[in-house]
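Visitor: how does the following fold in three dimensions:
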Amino acid sequence: MLRVGLTGGIGAGKSVVARRLAERGATVVDADLIAREVVEPGTPGLAAVVDEFGPGVLTPDGALDRPALGKIVFADEDRRRALNAIVHPLVGRRRQELVDAAGPDAVVVEDIPLLVENGLTAGFPLVIVVHAPEHERLRRLVEDRGMTEADALARIRAQATDDQRRAAADVRLDNSGPLVDIQAAVDALWTQRLAPFEAHLRTRTRAARPPHAVIAEPDPSWAVQGERLLARIRRIAGERLIRSDHHGSTSVPGLPAKDVIDVQLVVADLDTATALAGDLADAGLVRLPDRWWDVDRDGVEHDKAIAANADPGRPVNCHIRPVTSPTWRDALLLRDWLRAHSEGVAEYAALKRDLAARPHESVDEYAMRKTPWVNGALARAEQWAVEVGWEP
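Guide: From the prediction side, this is the model:
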């Protein structure tokens, strides 16, 4: 099963995306519908809301008067928190029941308007954010839903900002244009990413990668992507982690690199590393079988576990190293030395581009040919570490 978080600001058109995903075969769990269900007349949820906000939030026939409640909670953050404290646990329990009922090969899309606001993004291996400009969202709320402009703006401003949603998004769908455009974008997403992602998770197979090294220009979003991945991993790993870091070339600003996010987890021992690698499916990663190891600067092998991406849209290497291995320290030392030395970045970038330009060179050969430079850089980095008092 692949669980996907779907969100977007009010008026962005998230329901259009949810419907199209359902047409393609996804199991859609709609938090808004569940939120209505748990406060239907006669439910404990509605009784709790009335106890908190008074009978003025009821219609004459005893149902919840949503516009009346909305005017209260969207104008007062404390009152909104009080409502969320009642409704969110009820919605969460019902949502989990529906997820558990889906099949083992399902793509479960959980449509959650406040996914970002409620800090739920790390619970999904992939998050889709539906976006439209504020002026277009405002127009839709006024013209299509009959809201006043003041009420519409209050609801928009009560939610996460565009920047906050952008940081949470693995996929950002622009829904500011014609219906046919967003439907085509969803179709491509399903075919190229979601369906293969689910199949790879189910079969514990790493997504395919190019056989040769392809160097990309520096991407400022690599750092955000690394932290997003680590948040998912930390949620699963818990106290087993001694430390966790984004390392490798994508962690160095301004350094061209293969478009692969490398993260490093340091744990107590190899047994813990192997077990953790097998537990990372909820982060979208699958354990690679067989033996894996690092070779340190003295040529000594050190065992580790590796998990890699099942998601065809985001290559990831998750290196899980015992704390007794010296290679985890070297990985952080090289990263931090490069961050502090622009001349080292320039040297490394030139080497990468030269090696990647060689015909018929595999990724493994590319990595092997970098080793002499890396070992020399580590020797320089050790001297720098002494000079500045660096510690990992």
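
Visitor: contacts, neighbours, all on C-alpha from now
Guide: OK.

Visitor: mind listing what's buried in the top strand by length along the chain?
Guide: The single longest strand within the chain, with elements called by DSSP state E, is strand 301-309. By 16 or more other CA atoms under 10 Å, the buried positions in strand 301-309 come out as 302, 303, 304, 305, 306, 307, 308, 309.

Visitor: quick check, nearest of the residues you listed to residue 387?
Guide: residue 302 (28.1 Å; CA to CA).

Visitor: quick one more, to check against the first:
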Amino acid sequence: MFLVGLSGGIASGKSTVVAVLRELGCAVIDADVIAREVVQPHFKAYRQIVRYFGTEILLENGEINREALANIIFSHPEKRQLLNSITHPEIQKEMLKQILKHFVLGCRYVILDIPLLFETNRLTKFMKYTVLVYCDPPTQLSRLRKRNGLSQAEAEARIASQLPLDEKRKLATHVIDNSGEWESTRRQVLSLHAHLEASLDFLWARLAAGTVVVGLGGLVYLLLQHFIS
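Guide: Down below sits the predicted model:
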């Protein structure tokens, strides 16, 4: 099994691409979903967030008000870094659990949907391929304003908090251009899926895992022989 990192930019249409991949039966681990899970009440990350950001970011039911927290971190880079330092370790632990589950199930490859894959840059070394969902800057700005009801200044500030898509494009091994019609995007996803399915890279991972298992088995056998004799 090998890992494929999928990323994009805010309002670039990554969720559209993920939906097609799921339709095709691909195993997708969504970092955003995990991020929402690890900040639920009674989790370690939740307690740390409330400690550093205060109870004013909480809803009446005690859960974190994601919109209020987003408004804080998008306008204060140092607070965004603090939040990432709290949540990222917990997110990565859960992602590792899910990767191991898919490995045991015999998946050829797993898509890791990570919005800030290229910003953090720590996880890219574990990916066999990286995929960027791209759209041109004017389209991105227009989609974000329409989707979130933001002013131009607010939308531009949120986009500026991430690495520009044109920079990410240089770092990705595959690019899906989502600037145009949905059918065009779908054709690109189908082509990517066919490429990944045809790859034999998963065999190397299986071979490596098999070697480790055999090695451990041999070690256990030698230890048993030692104690028996």
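
Visitor: centroid residue for structure 2?
Guide: Geometric centre of structure 2, nearest residue: residue 114, 1.7 Å, by CA atoms, centre = their mean.

Visitor: ok, back up a step: so the next helix or strand after the longest strand of structure 1 matches what in structure 2?
Guide: Towards the C-terminus, the helix or strand next in line after strand 301-309 of structure 1, according to DSSP states H and E, is strand 316-322. Following TM-score structural alignment, strand 316-322 of structure 1 has no partner segment in structure 2.

Visitor: hmm, who's touching strand 316-322 of structure 1?
Guide: By CA atoms under 8 Å, 6 or more residues apart in numbering, the surrounding residues in contact with strand 316-322 of structure 1 are 260-270, 273-274, 277, 303-309, 328.

Visitor: mind telling me what residue 117 of structure 2 corresponds to in structure 1?
Guide: With TM-score structural alignment as the criterion, residue 117 of structure 2 pairs with residue 115.

Visitor: quick one: contacts for that match?
Guide: 5, 6, 7, 121.

Visitor: the third one against residue 124, yeah?
Guide: This points to residue 7 of structure 1. No - contact criterion CA atoms under 8 Å: residue 7 of structure 1 and residue 124 do not qualify, at 11.9 Å.

Visitor: compare these two (neighbour count), which wins?
Guide: Using other CA atoms under 10 Å, the more surrounded residue of residue 7 of structure 1 and residue 124 is residue 7, with 30 against 18.

Visitor: show me where structure 1 has strands.
Guide: Remark: strands assigned in structure 1 by DSSP E are 2-8, 27-30, 107-111, 126-131, 171-174, 215-216, 243-247, 257-258, 261-267, 285-287, 292-295, 301-309, 316-322.

Visitor: mind putting these in TSV, distance to residue 349 of structure 1 included?
Guide: Listed next are the strands of structure 1 as TSV, based on distance: least, CA to CA, whole Å:
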stretch	distance to residue 349 of structure 1
strand 2-8	36
strand 27-30	45
strand 107-111	40
strand 126-131	31
strand 171-174	29
strand 215-216	9
strand 243-247	16
strand 257-258	8
strand 261-267	17
strand 285-287	28
strand 292-295	22
strand 301-309	25
strand 316-322	20
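
Visitor: of those strands, which approaches residue 77 of structure 1 most closely?
Guide: When the strands of structure 1 are compared by CA to CA, strand 2-8 sits nearest residue 77 of structure 1, at 19.8 Å.

Visitor: any of the contacts of residue 115 of structure 1 buried? List them.
Guide: Applying 16+ other CA under 10 Å to the contacts of residue 115 of structure 1 flags 5, 6, 7, 121 as buried.

Visitor: from residue 109 of structure 1, how far out is the second one?
Guide: According to CA to CA, to the nearest Å, residue 6 of structure 1 stands 6 Å off from residue 109 of structure 1.

Visitor: can you pull out the helices in structure 2?
Guide: With DSSP state H applied, structure 2 shows helices at 14-23, 31-38, 44-53, 66-75, 77-104, 117-120, 137-148, 152-160, 165-171, 182-198, 201-228, listed in chain order.

Visitor: tell me the buried residues in the fifth one?
Guide: Residues of helix 77-104 of structure 2 classed as buried by neighbour count (16+ other CA under 10 Å): 79-80, 83, 86-87, 90-91, 94-95, 98-99, 102-103.

Visitor: do the same with the third one
Guide: For helix 44-53 of structure 2, the neighbour count (16+ other CA under 10 Å) marks 45, 46, 49, 50 as buried.

Visitor: contacts for that helix next, please.
Guide: Helix 44-53 of structure 2 is contacted from outside by 38, 39, 40, 41, 57, 64, 83, 86, 87, 90, using CA under 8 Å, 6+ apart.
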